[in-house]
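>>> dropping the sequence and predicted coords here.
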Amino acid sequence: MLNNFAFGYNISVPVHIILRSGGSVMTMLVGYVWGKRYTSMQIFSVTMLTAGIGVAAMADAQAKGKMKSTSSTKIDPEFITGLMILAVAQLLSAIMGIYSELTYSEYGRHWHENLFYQHSLSIPMFYPFFPSLLEQLKKLVYSEPIQLSPSLYQFLHTKSNSTFGSGDLQLPPMALSPSVFQVALPKHVFNLIVNAGTQFACIRGVNALSARTSALGVSIALNVRKLVSLCVSLWLFGNKLPPGVLLGAVIVFGSTSIWAWEGQRIRIKDKRKGKMQ
């Protein structure tokens, strides 16, 4: 909720990605305070991963002309407020990740319960934002309805004629005219439903992953997902891949490989210690 709320304080999407990529570092710091200890290779890989996300996001923003000029020394109070909101969100997210990890270790890895309680208990927190949510919902409801593309119209028109033939069940031609045939569902409501479905799949996967690995491992996986999403968006919209994004991708996947290799080395070492005891 705080991550989305920050957009109202002059936080651009590239800056949002860069700051949220520090989630792994924040998780490591919270874990250290909580008593966890990390090897030098793990610290190095997390630092490089965060830097790689930042390089890729800044390169993408510069290629699209979305980065603000740094020549102005004027401080934007809204921007500072947005940074503070994102910092608090990162801290709370790191604490929740460590707490979930401790809960799994003590009560069992029942991620379905964790998914349910996380979202059901957070519903009352949306009450202060109800007027704003209601206003946004009205805008979605009153958006233009979904219109069929000419190719889809032609497909439906052909299928209706081939299915019903020239009998009494043939659909009227005007019913499938591109100028009048529309789906009653508003366009933005449809987009919201699709987005909610993809978010549900993502959150479900994150909770399933959190039951099988550490909070820091989940944070690293989410950072890799951010870079993959950035690259997929570049591909879908036909944009050229800036050299900085390619460099960031190499850094991210290289640091992730270092993390995985170091984790495997630690697990093998722990198994050997267990056998010796």
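Alright, I've got the coordinates.
>>> from here on, just use CA atoms for contacts and neighbour counts.
OK.
>>> all strands of the stretch 151-277 of the chain, in order?
182-186 (DSSP state E, counting those that start in this stretch).
>>> before we move on, what about the stretch 1-150 of the chain?
145-147.
>>> from S162, how far out is the residue nearest the centre of the chain?
Centroid-nearest residue in the chain: K226, 6.5 Å away (criterion: Cα atoms, centre = their mean). Between K226 and S162 the distance is 46 Å, computed by Cα to Cα, to the nearest Å.
>>> also this one, for the comparison:
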Amino acid sequence: RYYFIMVAMFFTVSVVNNYALNLNIAMPLHMIFRSGSLIASMALGIIILKKRYSVSKYTSIALVSVGIFTCTFMSAKQVASDSGVNEEDGLQVFLWWLLGIAALTFALLMSARMGIFQEMLYKQFGKHSKEALFYNHALPLPGFLLLAPNIYQHAVLFSQSEPFQVPVVGLTLPIMWFYLLMNVVTQYVCIRGVFILTTECTSLTVTLVVTLRKFVSLIFSILYFHNPFTAWHWLGTLFVFVGTLMYTEVWNSLGPFLARWRKRPKEE
């Protein structure tokens, strides 16, 4: 029963996040919204679990969120300026956009709630990351039959992409299918790690790690595609770095270490 609840949340978040792109939501705006996951996780942790955090924790989450928002926003501006797409005017378009914003907000809060639900589940029934990973991805499969026409349409488009020869193996297949295969492999490694992490850490810590992974991906994409790395990107990176150090309380560990290091010459 509990797994069905978690699976329902997972399926809903996945579908709503993807469907929001059909509601006049541009991909850059979609990325910016996802950067608010830390704030959502902390807010629901306070409301549902009645958690209280130190001032340094609040500050660190704010710094990381602002840093990621800054980098994402500046990258989104570059994408928007390069795309040159003319925005449509009209009340209908605006209303669809508002519906898209509502969908993204719902998915953001639902995702944070799912993390808290997992944390409570592991506390009650023990740490079974492999079991949770299996049920979380196997049980929603029948639900995707509802999206069969859309999946088939994209499968046809994938098959029509240019051929690509896989290195070492020598197998030739459409390049989009190769990208999908690589995405599945890397996603499995990533999600497997996340599910292990959920058994050992709080939902807020897991959200921080996943958010930092997204930040690294963003920085890597900027460098890989040779996009401008502006002063705003440096500022955002600094915020993320300082916020992460504050959250992990590295300063508290460094304090005693530096104190002992300063005393060493006197003792000798």
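Yep, that arrived. Everything numeric here is computed off the predicted structure, so don't read it as measured data.
>>> what residue of the second structure matches up with the residue nearest to the centre of the first structure?
In the second structure, the residue paired with K226 of the first structure is K214, using TM-score structural alignment.
>>> now G108 of the first structure
Checking TM-score structural alignment: G108 of the first structure goes with G126.
>>> neighbours around that match, how many?
10 (other Cα atoms under 10 Å).
>>> swap in E113 of the first structure?
10.
>>> can you tell me how far it is from A215 of the first structure?
17 Å.
>>> same thing with V55 of the first structure?
From V55 of the first structure to A215 of the first structure the distance is 24 Å (Cα to Cα).
>>> so those two - more neighbours on which side?
Taking other Cα under 10 Å, V55 of the first structure and A215 do not tie; A215 has more neighbours (26 against 21).
>>> list the residues that contact the alignment partner in the second structure of the more buried one.
In the second structure, A215 of the first structure lines up with S203, judged by TM-score structural alignment. Counting by Cα atoms under 8 Å, 6 or more residues apart in numbering, S203 of the second structure makes contact with S41, G115, I116, Q118, E119.
>>> just among these, which is most surrounded?
Of the contacts of S203 of the second structure, with other Cα under 10 Å as the count, S41 tops at 26 neighbours.
>>> which non-adjacent residue is nearest that residue?
A112 (4.8 Å; Cα to Cα, 6 or more residues apart in numbering).
>>> check the mean deviation of stretch 202-209 of the first structure from the second structure.
In the superposition with the second structure, the average deviation recorded for stretch 202-209 of the first structure is 1.1 Å (mean Cα distance after the TM-score superposition for the first structure).
>>> residues in contact with that stretch?
W111, H112, N114, L115, V218.
>>> what of stretch 224-237 of the second structure?
With Cα under 8 Å, 6+ apart as the criterion, stretch 224-237 of the second structure contacts V66, G67, I68, F69, T70, C71, M74, I222, L223.
>>> matching residues in the first structure for it?
The alignment places stretch 224-237 of the second structure over residues 236-249 of the first structure (TM-score structural alignment).
>>> what's the end-to-end length of that stretch?
17 Å.
>>> how distant is that stretch from the center of its chain?
Here stretch 236-249 of the first structure is found 19 Å from its chain centre; the criterion is Cα atoms, centre = their mean, to the nearest Å.
>>> return the set of buried residues in it.
P242, G244, V245, L246, G248, A249 (16 or more other Cα atoms under 10 Å).
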